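Chemist: With the sequence up front, the predicted model follows.
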Amino acid sequence: MFQNLLFQKEKAVATVQLHRPQKKNSLNGELRRELEECFKEVANNRDIRVVIVTGGEEVFCAGADIAEIQESLSAESAYKHAREFQLLFDQIEDLPQPVIAAVSGYALGGGCELALACDFRIASDTAKLGLPEIKIGAFPGGGGTQRLPRLIGATKAKEIILTGDPINAEQALAIGLVMKVVAKEKLLDEARQFAGKLALLPRLAMEASKRVINRGLQVDLSSGLELEARCFGNLAITHDLKEGTLAFLEKRKPNFTGD
């Protein structure tokens, strides 16, 4: 089905693995289009409750395919390239399902931006994350200048972007860029365990929580609070909320149906 991706679904958890090992999982146009198609299918599949995005053990994703960019380097083509990847990462960020990046090895440039678009990042102790574009006379064009400061603050983001120096997993954990660091051989097990935990929770409340948090970061506090109240009201008429409150009162395990 895909030439540069491996897709697996186990129960309610889908795993999307970048598989372009000969090019260190670098992002070219073909891989971008496959990711767009894959995540479109995931978004429309209600049986998928959580998504894991991963790469190889040594390289999560080395970034953009520089050779492809160099073939047609112009202001217009660079703008088009940036917008195409921005839209892909927006698509990932806007998925109704929570998305976990399981990062092992290098996540650089567009690979780091891919991880930034995910809701959670779990790293192996071998992970190195960075935005080194400054070292070739550019800067992150796939959302890195916008998402990174929103996650870790402007000062630290400027240090990472303006120096181009990668950080290791423990440094990423210390600044809140990743939520957990584990041994390389335990990375996927850790991601699957966390995904399994999320998959058991009510789908509608999960989707609404993600949507309100993401949109709330883009508006002022007053507008965010209005959005929160409106979505909270919408959940009040769902079967899952009624079931959850009744199960709490009856001291039993709730049976969530996603309705």
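Modeler: Cool, the structure landed. Numbering: from 1, shown residues only.
Chemist: okay, CA-based contacts and neighbour counts for the rest of this
Modeler: Fine.
Chemist: mind listing what's buried in stretch 60-69?
Modeler: By neighbour count on 16 or more other Cα atoms under 10 Å, the buried set for stretch 60-69 is 60-65.
Chemist: In strands only, show me those residues.
Modeler: 60-61 (DSSP state E).
Chemist: out of the buried residues of stretch 60-69, which one sits closest to residue 104?
Modeler: Here the nearest of the buried residues of stretch 60-69 to residue 104, counting by Cα to Cα, is residue 60; it sits at 5.5 Å.
Chemist: so who does the closest one touch?
Modeler: 18, 24-25, 54, 103-107, 111 (Cα atoms under 8 Å, 6 or more residues apart in numbering).
Chemist: My read is that residue 102 contacts residue 188, right?
Modeler: Yes: using Cα atoms under 8 Å, residue 102 is in contact with residue 188, at 6.7 Å.
Chemist: The two - which one has more neighbours?
Modeler: Legend: neighbour count by other Cα atoms under 10 Å for residue 102 and residue 188, higher for residue 102 (30 against 23).
Chemist: Using the three-state scheme, assign residue 7.
Modeler: Using DSSP: H, G, I helix; E, B strand; the rest coil, the structure places residue 7 in strand.
Chemist: ok, and what's touching the lengthiest helix in the chain?
Modeler: If you go by DSSP state H, the chain has its longest helix at helix 75-93. Here helix 75-93 makes contact (Cα under 8 Å, 6+ apart) with 32, 35-36, 39, 69, 99, 113-114, 117-119, 141-143.
Chemist: Just checking, which helix or strand succeeds that helix along the chain?
Modeler: With elements assigned by DSSP states H and E, the helix or strand that comes after helix 75-93 is strand 99-103.
Chemist: now the helix or strand following that next one: how far from the chain's centre is it?
Modeler: Using DSSP H and E, the helix or strand that follows strand 99-103 in sequence is strand 106-108. Put simply, strand 106-108 sits 14 Å off its chain's centre (Cα atoms, centre = their mean, to the nearest Å).
Chemist: and the comparison structure, right after this:
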Amino acid sequence: MSDLSITAGPDGVEIWTLNRPNARNALTADMARQICAECARADRSDEIKAVVLTGAGPGFCAGLDLAEFSRPDAPRGVVGEAIRQLSQFGKPVVGAVNGAAVTGGLELALACDILIAAPEAIFRDTHLKIGAMSGSGMTVHLPRAVGRGWARRMILAGDPMSAETALRLGFVTEIVSAAELLDSAVALAGRIAAMDPELASATKQLCNAIERTTTEEGLDLEAAALRNHRKNGRAWNTRK
């Protein structure tokens, strides 16, 4: 079985499961390459409208597999590329965080559009603890997701963030029992998939672009996107 398991869900939803439960789903170079390949494949597919990302077993993702990546010649850049491609992926991604999301696993969670979590979920950055620095945007994206204080506490002290704290800060949107987590994530992704897929993708990409700008630049980007939407003859959907 693949270390990244792909399952077709209902109504245009696809479920991507990090599938190395005995290693807490630690990322290997092969897994990272699979994520890149699946992002490219799903972007080309008209059938896939939203993706759920989760982990098998008790953990979401323990970060990089240090047995592989501690070697001097290890292809570390491939993991950063996988995280970047997931963050730039054209379809909405719901992260179902079933356990610990550590370092590279935290960066995968940050690359998702919406997170829901089990009560057991823990978010942690251990780059400093292992004598490393992030090359995948941790110092950029984590402060935007959880605020300056908590981000620096996590990055500099390695302190973990509980699911309850993540919910309070808005990093996750819901806490669901482990038994119901995947079903809840698939249901949420299904509601997203029921929207106009081209418009949903364009709006996601607009949100991503606006996050990298000032308020004034963001308003200009939104206005330009609206003009393009109207130019293409896409009427507003007024159905309830």
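Modeler: Sure thing, it's come through. As the structure is a computational prediction, the values presented were derived from the model and not from experiment.
Chemist: before we move on, back to that, show me the contacts of helix 75-93 of structure 1 that map onto helices.
Modeler: Under the assignment DSSP H, the contacts of helix 75-93 of structure 1 contribute 32, 35-36, 39, 69, 113-114 to helices.
Chemist: Could you check which residue of structure 1 pairs with residue 100 of structure 2?
Modeler: Applying TM-score structural alignment, one finds that residue 100 of structure 2 aligns to residue 106 in structure 1.
Chemist: can you count the residues close to its match?
Modeler: 26.
Chemist: The one 3 residues further on now?
Modeler: Counted with other Cα under 10 Å, the burial measure for residue 109 of structure 1 works out to 27 neighbours.
Chemist: That one and residue 79 of structure 1, how far apart?
Modeler: 16 Å (Cα to Cα, to the nearest Å).
Chemist: go on, residue 247 of structure 1?
Modeler: Taken as Cα to Cα, the span from residue 247 of structure 1 to residue 79 of structure 1 is 53 Å.
Chemist: Neighbour count for those two, which is higher?
Modeler: Using other Cα under 10 Å as the criterion, residue 247 of structure 1 and residue 79 rank with residue 247 on top: 14 against 11.
Chemist: Does the more buried one touch residue 239 like I think?
Modeler: No: when contacts are counted by Cα under 8 Å, residue 247 of structure 1 is not listed as touching residue 239 (11.9 Å).
Chemist: Can you find the partner of residue 149 of structure 2 in structure 1?
Modeler: Under the alignment (TM-score structural alignment), residue 149 of structure 2 maps onto residue 155 of structure 1.
Chemist: got the contact list for its match?
Modeler: Residues in contact with residue 155 of structure 1, defined by Cα under 8 Å, 6+ apart, are residue 149.
Chemist: Over to residue 7 of structure 1?
Modeler: Residue 7 of structure 1 sits next to 14-17 when contact means Cα under 8 Å, 6+ apart.
Chemist: where exactly do the strands run in structure 2?
Modeler: 4-8, 13-18, 50-55, 93-97, 100-102, 114-117, 122-124, 161-162, 174-175.
Chemist: Now render those strands as a markdown table, adding distance to residue 222 of structure 2.
Modeler: Output for the strands of structure 2, formatted as a markdown table (distance: least, Cα to Cα, whole Å):
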| stretch | distance to residue 222 of structure 2 |
| --- | --- |
| strand 4-8 | 33 |
| strand 13-18 | 27 |
| strand 50-55 | 22 |
| strand 93-97 | 21 |
| strand 100-102 | 33 |
| strand 114-117 | 21 |
| strand 122-124 | 32 |
| strand 161-162 | 33 |
| strand 174-175 | 28 |
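Chemist: Mean neighbour count, those strands: which tops it?
Modeler: Greatest average neighbour count among these goes to strand 93-97 (a mean of 29), per mean count of other Cα atoms under 10 Å.
Chemist: now that strand, how far from the centre of its chain.
Modeler: Relative to where its chain is centred, strand 93-97 of structure 2 has its mean C-alpha point 6 Å off (Cα atoms, centre = their mean).
Chemist: That strand against structure 1, how far on average?
Modeler: After superposition onto structure 1, strand 93-97 of structure 2 sits on average 0.5 Å from its aligned residues (mean Cα distance after the TM-score superposition for structure 1).
Chemist: What lies in contact with that strand?
Modeler: Defining contact as Cα under 8 Å, 6+ apart, one finds that strand 93-97 of structure 2 is touched by 50-55, 60, 109, 112-118, 121, 181-182, 185, 188-189.
Chemist: how about 6 Å then?
Modeler: Outside strand 93-97 of structure 2, the residues that touch it by Cα atoms under 6 Å, 6 or more residues apart in numbering are 50-54, 60, 112-117.
Chemist: What is the most widely separated pair among the residues you listed?
Modeler: The most widely separated members of the contacts of strand 93-97 of structure 2, counting by Cα to Cα, are 50 and 60 (19.1 Å).
Chemist: need the contact list for the residue nearest to residue 15 of structure 1 when sequence neighbours are not counted.
Modeler: Distances taken as Cα to Cα, 6 or more residues apart in numbering place residue 52 nearest to residue 15 of structure 1, at 4.6 Å, with adjacent residues excluded. Residues near residue 52 of structure 1 by Cα under 6 Å, 6+ apart: 15, 99-101.
Chemist: Show me which of those is closest to residue 212 of structure 1.
Modeler: residue 99 (15.6 Å).
Chemist: Mind checking which of the ones in helices among the contacts of helix 75-93 of structure 1 are buried?
Modeler: Taking 16+ other Cα under 10 Å as the criterion, what is buried in those is 32, 35-36, 39, 113-114.
Chemist: separation between the counterpart of residue 87 of structure 1 in structure 2 and residue 185 of structure 2?
Modeler: Using TM-score structural alignment, the partner of residue 87 of structure 1 in structure 2 is residue 81. Using Cα to Cα, residue 81 of structure 2 is found at 25 Å from residue 185 of structure 2.
Chemist: ditto for residue 171 of structure 2
Modeler: 15 Å.
Chemist: What of residue 59 of structure 2?
Modeler: 16 Å.
Chemist: what's the counterpart of residue 132 of structure 2 in structure 1?
Modeler: In structure 1, the residue equivalent to residue 132 of structure 2 is residue 138, according to TM-score structural alignment.
Chemist: Run a quick neighbour tally on its match.
Modeler: Residue 138 of structure 1 is flanked by 9 other residues according to other Cα under 10 Å.
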